[in-house]
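Student: Sequence and predicted model, in that order:
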Amino acid sequence: MAGLRVTPVHRHGQARLYVSLPDGRSVAWYDRDTGHVSLLLADRRDEVLAALRPYVVGEPVVGPPPVPTPADLVRLSLHPDDDLAPNRPGEALLTELERYGSVHRFRTDPRRRELAAQQLAGAALERLEAAGWRVLHSVPLPGEARIDHLLVGPAGVLTIRALNTGRHRVRIADPLVTVGHAAPVPLLRGARHEAERASLALAAAVRPVLVLVGADRVELGPPEVRDVSVLKDTELPDLARMGGVLKPADVEALYWTARDRRTWLRV
C-alpha cells in the first residue's frame, strides 16, 4: 500500500488524481469533478482507496474506466518522472535558485529578473488554454539548454523565449537585440536554433517567438526580421485569435508527444 503514488493533475478543465505503482504504471485515477475512481487493476481496489482516502470527500464510486481516448492511453503510459506538464514557468531557474538559497536572499541575482520574465509570460500563455492552446514550460534539451515555453495550438507550434527588458527601449537588428544601453546580444539566432531543435523533436513545423517583457518601446531596424515573431508581453493574448493550421486532434497529439521528456533526448 505504501508503494502507491498519488499524483494530482489539473489540466484543461480536468482535476484528477492518478494512482501509480513505484515503477510509474497507473493503476487508477480519481476524477474530482465526477467523484469516480476508474480502477485499472481490480485486485488493487483496497490499496487504491486507502491511498486516495486523504484526498477524497465522501464515498467515491468505483468501477472500470471509460473507453480511453488516445490522449488517455498516452497519459497512462507516461511515467510521472518523464511528464513535463507539471513544470512551472521558470522551473529550471526556480530549482537553481532554491538549491543555492538565493530565491529571497540575493535580490541582485540576474536570474531573478529572468525568472520574473518567464513567470509573467508563462501566466499569460496559460490563459490561452481556453482558446484551444496547450503550453509547456522549461522544456529541457540536451546540453543543459532549455526552451522557456512551448506553445501548441490552432496556429501551430511555437517556441517562446522571454526576455526581461527592465522597461527599457529595445532595438532589433537581426540577429542582434539591444536592451537599453547594454551590449547587443544575438538572441534571434538562439531563438531560431531552439525552434529548429523543437521541429526535429516533434517532426513538425515550429516557429520561434521572442517576447519582450516590460519593454518601453521596440525599434525594428534593418535588416528586417522575417522568421522570428517579436512581441511585447501585452500582445500575447492576441495569439488566441490565430488559427487555421492545426485541428484540435493534431494539437492534442503534438502536445502529448511534447510533454514526454524522452521526446527531447534526440535533439
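Tutor: Looks like it came in fine. These numbers were taken from a predicted model, which means no experiment stands behind them. Numbering: from 1, shown residues only.

Student: alpha carbons only for contacts and neighbour counts from here, please
Tutor: Fine.

Student: Setting the sequence-adjacent residues aside, check what's closest to the residue positioned nearest the centre of the chain.
Tutor: Taking Cα atoms, centre = their mean, the centroid of the chain lies closest to Leu136, which sits 1.1 Å from it. Once flanking residues are discounted, Leu136 sits nearest to Leu150: 5.1 Å by Cα to Cα, 6 or more residues apart in numbering.

Student: now that neighbour: how far from Gly166?
Tutor: Distance, Leu150 to Gly166, using Cα to Cα, to the nearest Å: 23 Å.

Student: And these two? Which one has more around it.
Tutor: Ranked by neighbour count (other Cα atoms under 10 Å), Leu150 and Gly166 place Leu150 first, with 26 against 16.

Student: What are the boundaries of the strands in the stretch 1-150 of the chain?
Tutor: Using DSSP state E, counting those that start in this stretch, the strands of the stretch 1-150 of the chain run over residues 5-11, 14-20, 26-31, 36-39, 61-63, 134-141, 145-153.

Student: The structure to be compared is supplied as follows:
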Amino acid sequence: MSGLRVVPAYRHGRERLYVCRTDGTTLAWYDREAGRVNLLGADDGDDVLRALRPFLTGPVTVGPPPVPTPAELARLTLHPDDDLAPNRPGEALLVALDRDPGPARRLRPDPRRRALAAEETVGRALEELEGAGWHTLHSVPLPGGDRIHHLVIGPGGLFTVHALYARRTRVLVADPMITLGRREAEPLLRRLRADADRASYALTAEVRPLLALAGPAEVTVTAQPRRVRILQDAELAGLARLGGVLKPADVEALHGMARDRNTWARL
C-alpha cells in the first residue's frame, strides 16, 4: 500500500499521529506517550509501521485500540457545558472579574484579586501532581452559590482544597477559627468540613478537607484541627507521596463522576 499520510493531532492533551489513506480514511494512530500503535485493521500493520518509521521514538506495542473503560465512556458522552475539567484555577473569580472589574482606582486592593492569586498559586501546585496519577478540578460549583476551590483525586484519596491568601502574613489556627494577621478570626475550618461532607455525599466516597495557605510568613497551630489537613502551597507536592487508598481505576471513575456538573447539582 502506498500514499499513506501521517497527520499529527492532539486529543485530551496528548499528541497522536494518525495514519490515513489519501481519501482521509484512518488506518491507525500512534500514541507516543503510551508507546503504542493502535490498528483499526489487522491487515494494515506492515504498511502503517513503514509510514510511521521516521516518527517512532522507541519500542512500540502494536494492536487493536484498547476497549474504553466505563469512566472513559462516561467522559465521551459528557456535554461540554457540563464538563468541569477545563476550568482554570479561580475560574469563578476570573469570570466575576471579567464581568465586573470594579473601579480603576481603589483605596484598598480588590479582595477578589487576592483570592484569585491564592487559587492560581495553589491550583498550579496541584496540577503538578498529574504525573503521579492525580487529577485536579477547579471551581467546582455547589448549589446555593458556594463552590469548592479545588478537588483533587488520586492514589492518596480525595481532598477538597480551600486556597487562602496569606502572603507575608502570620496565620493562627485555633479550630475552628483561622486568624490572618490582625484581622478578625473566622470559623473557616467549619466551612471546610461542611464542603468535604457535601462532596462525600455527591461522590459516595470519603473526601477529606485541606486548607492550602498561599505564601504565609508564619503558621501557628494551637492544636491539630479535627479532620482538616493544613499545608502551605510549597508543601502540596508532598501529596504525591500519599497512596494506598485508591486504585488507578477508582481514581478514573471518581474523576469521571466529579467532572460532571450534574453530580453537584443533586446536592
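Tutor: Structure received. A quick note: this is a predicted structure, and the numbers were derived from the prediction, not measured.

Student: What value does the TM-score take for this pair?
Tutor: TM-score for the superposed chains, counting by TM-score structural alignment, normalised by the length of structure 1: 0.76, backed by 222 aligned residues with a Cα RMSD of 2.7 Å.

Student: how close does the residue nearest to Leu136 of structure 1 sit to Leu73 of structure 1?
Tutor: For Leu150 of structure 1, the distance to Leu73 of structure 1 equals 22 Å [Cα to Cα].

Student: Could you pull up the residues touching Asp31 of structure 2?
Tutor: 14-17, 37-38 (Cα atoms under 8 Å, 6 or more residues apart in numbering).

Student: Show me what stretch 111-120 of structure 2 is in contact with.
Tutor: Defining contact as Cα under 8 Å, 6+ apart, one finds that stretch 111-120 of structure 2 is touched by 89-90, 93-94, 97, 149, 163-165, 213-214.

Student: Now list the buried members of those residues.
Tutor: 89-90, 93-94, 149, 163-165, 213-214 (16 or more other Cα atoms under 10 Å).

Student: and which of those residues is nearest Ala196 of structure 2?
Tutor: His149 (11.4 Å; Cα to Cα).

Student: Spit out the contact partners of that closest one.
Tutor: Contacts of His149 of structure 2 by Cα under 8 Å, 6+ apart are 89-90, 119, 138-140, 160-163.

Student: can you do 6 Å?
Tutor: His149 of structure 2 makes contacts with 138-139, 162, as judged by Cα atoms under 6 Å, 6 or more residues apart in numbering.

Student: out of those, which one sits closest to Gly238 of structure 2?
Tutor: Nearest to Gly238 of structure 2 out of those is His162 (Cα to Cα; 16.6 Å).

Student: helix or strand for that closest one, which one?
Tutor: strand 157-165 (DSSP states H and E).

Student: mean shift between that strand and structure 1?
Tutor: When structure 1 is overlaid, strand 157-165 of structure 2 sits 0.3 Å from its aligned residues on average, using mean Cα distance after the TM-score superposition for structure 1.

Student: contact partners of that strand?
Tutor: So strand 157-165 of structure 2 is in contact with 115, 118-119, 149-152, 196, 207-214, 245-246, going by Cα under 6 Å, 6+ apart.

Student: Out of those residues, name the ones that lie in helices.
Tutor: Among the contacts of strand 157-165 of structure 2, the residues falling in helices (DSSP state H) are 115, 118-119, 196.

Student: Just the buried ones from the residues you listed?
Tutor: 115, 118-119, 196.

Student: quick check, nearest of those residues to Thr26 of structure 2?
Tutor: The shortest approach to Thr26 of structure 2 among these belongs to Glu119, at 41.8 Å (Cα to Cα).

Student: For that closest one, give its distance to Pro103 of structure 2.
Tutor: 22 Å.

Student: now do Leu189 of structure 2
Tutor: Using Cα to Cα, Leu189 of structure 2 is found at 32 Å from Pro103 of structure 2.

Student: Apart from its chain neighbours, what residue comes closest to Pro70 of structure 2?
Tutor: Per Cα to Cα, 6+ apart, closest to Pro70 of structure 2 is Ala253, 7.5 Å.

Student: Do I have it right that the one you found meets Ala71?
Tutor: Yes - under the criterion of Cα atoms under 6 Å, Ala253 of structure 2 makes contact with Ala71 at 4.9 Å.

Student: Let me have the contacts of stretch 111-120 of structure 2 in JSON lines, adding distance to Asp47 of structure 2 as columns.
Tutor: Listed next are these as JSON lines, based on distance: Cα to Cα, whole Å:
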{"residue": "Pro89", "distance to Asp47 of structure 2": "45"}
{"residue": "Gly90", "distance to Asp47 of structure 2": "48"}
{"residue": "Leu93", "distance to Asp47 of structure 2": "52"}
{"residue": "Leu94", "distance to Asp47 of structure 2": "49"}
{"residue": "Leu97", "distance to Asp47 of structure 2": "54"}
{"residue": "His149", "distance to Asp47 of structure 2": "49"}
{"residue": "Ala163", "distance to Asp47 of structure 2": "53"}
{"residue": "Leu164", "distance to Asp47 of structure 2": "56"}
{"residue": "Tyr165", "distance to Asp47 of structure 2": "57"}
{"residue": "Leu213", "distance to Asp47 of structure 2": "55"}
{"residue": "Ala214", "distance to Asp47 of structure 2": "54"}
